[in-house]
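Trainee: generate a structure from the sequence data that follows.
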Amino acid sequence: MELVTPEIGLVVWTALSFFILLFLLGKFAWKPILGAISERETFIEESLRKAEAAKDEMSRLTNENEALLKQARVERDAILAEAKKVKDQIISEAKEAAHTEGARQIELARIEISNQKAIAMADVKNQVASLSLEIAEKILRKQFEDQQKQDELVSQLLKEVKL
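Mentor: Okay, the predicted model is just below:
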């Protein structure tokens, strides 16, 4: 039973050493430990405040980013609409220019055809006239081979001419 019930001296020395340890801890250890705990608590509170501020800042930046994205989309749509308008205008102008140039080329071709036709007609007339003269010359040569026929023609022409 000795082990279960301590002696009074042991209790006194244990109590005395406990109070001395308590005094020493209170004098030297509690203040630094409590100061460290207080610093840690302050650091944690400050970190929580900074995290909340960062969260608010992030939310604000996200809202600004979304607004900028919406604005960029609107500007992109406007630029695309303007580009489409310019493209359609360029295509329209090109079609009109091509139509005008085609009409001008057709008119030039008509004029060229008309000129070529006139030249060909003149050439045909010259050839016909040349052939007619050759034929007439051959006919007259054949007809005037005889001297008597020539004399008759000259006298007939003289009778027709009236002075």
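
Trainee: from here on, contacts and neighbour counts on C-alpha atoms
Mentor: Noted.

Trainee: Pro32: how many residues sit nearby?
Mentor: A count of nearby residues for Pro32, using other C-alpha atoms under 10 Å, gives 12.

Trainee: another for comparison:
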Amino acid sequence: MDLIKPEIGLIFWTALTFAILLFVLRKFAWKPILGAVGDREDSIKKALAEAENARKEMQNLQADNERILKEARAEREAMLKDARDMKNKIVSDAKELAQVEADKMIQQAQATIESEKKAAVTDIKNQVANLSLEIAEKVIKEQLSNKDKQLQLVESMLGDIKLN
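Mentor: Have a look, this model is predicted:
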């Protein structure tokens, strides 16, 4: 069995080639690669910081939106309450005005009825008085047309005078 013997020349040339490659990479590629990696790391950190700032800004905006919504709701409720109060006031004012007008109309109607009633009573009294005069006139004519009846009337009047 043959053991594989490492050849020293091959190891030397492999190590020398590796060292030259390492030197060339270090001289020309290592700094740009590390610079690119550093730039990438910085851009990632910057992007993470911007994302965190954006998240905080979004939270602030949401809090502002909630506050504005609450204020808007409160203002809407206040406006609705004012509108309801104004409506109730207008309705109550209208009812009061209608009641005052109705009372005024009732008083005017009562005054008109009373004046018409007085006028009717006066008219009836005048008619009754005229009718009474006509009846009395007819009765007196009837009684004065007959001489016997005239004497009886005079005697009854004289009798009434003595009694009083």
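
Trainee: equivalent range in the first structure for stretch 11-22 of the second structure?
Mentor: Using TM-score structural alignment, stretch 11-22 of the second structure lines up with residues 11-22 of the first structure.

Trainee: mean shift between that stretch and the second structure?
Mentor: Stretch 11-22 of the first structure differs from its equivalent in the second structure by a mean of 2.5 Å after superposition (mean C-alpha distance after the TM-score superposition for the first structure).

Trainee: could you pull out the helices for the first structure?
Mentor: Listed in chain order, the helices of the first structure (DSSP state H) span 8-24, 30-143, 147-160.

Trainee: among those helices, which is nearest Met1 of the first structure?
Mentor: Checking the helices of the first structure against Met1 of the first structure by C-alpha to C-alpha gives helix 8-24 as the closest, at 14.5 Å.

Trainee: quick one: stretch 47-60 of the second structure to the first structure mean distance?
Mentor: Counting by mean C-alpha distance after the TM-score superposition for the first structure, stretch 47-60 of the second structure comes out at 2.4 Å.

Trainee: one more: stretch 117-127 of the second structure?
Mentor: Relative to the first structure, stretch 117-127 of the second structure is 6.2 Å off (mean C-alpha distance after the TM-score superposition for the first structure).

Trainee: list the buried ones in that stretch?
Mentor: Buried residues in stretch 117-127 of the second structure, counted by 16 or more other C-alpha atoms under 10 Å: none are found.

Trainee: so how far is it from its chain's centroid?
Mentor: 58 Å (C-alpha atoms, centre = their mean, to the nearest Å).

Trainee: what of stretch 51-65 of the first structure?
Mentor: Worked out by C-alpha atoms, centre = their mean, stretch 51-65 of the first structure lies 36 Å from the chain centre.

Trainee: and for stretch 112-120 of the second structure?
Mentor: 50 Å.

Trainee: equivalent analysis for stretch 14-33 of the second structure, please.
Mentor: Counting by C-alpha atoms, centre = their mean, stretch 14-33 of the second structure comes out at 83 Å from the chain centroid.

Trainee: what's the answer for stretch 88-106 of the second structure, then?
Mentor: Using C-alpha atoms, centre = their mean, the offset of stretch 88-106 of the second structure from its chain centre is 22 Å.
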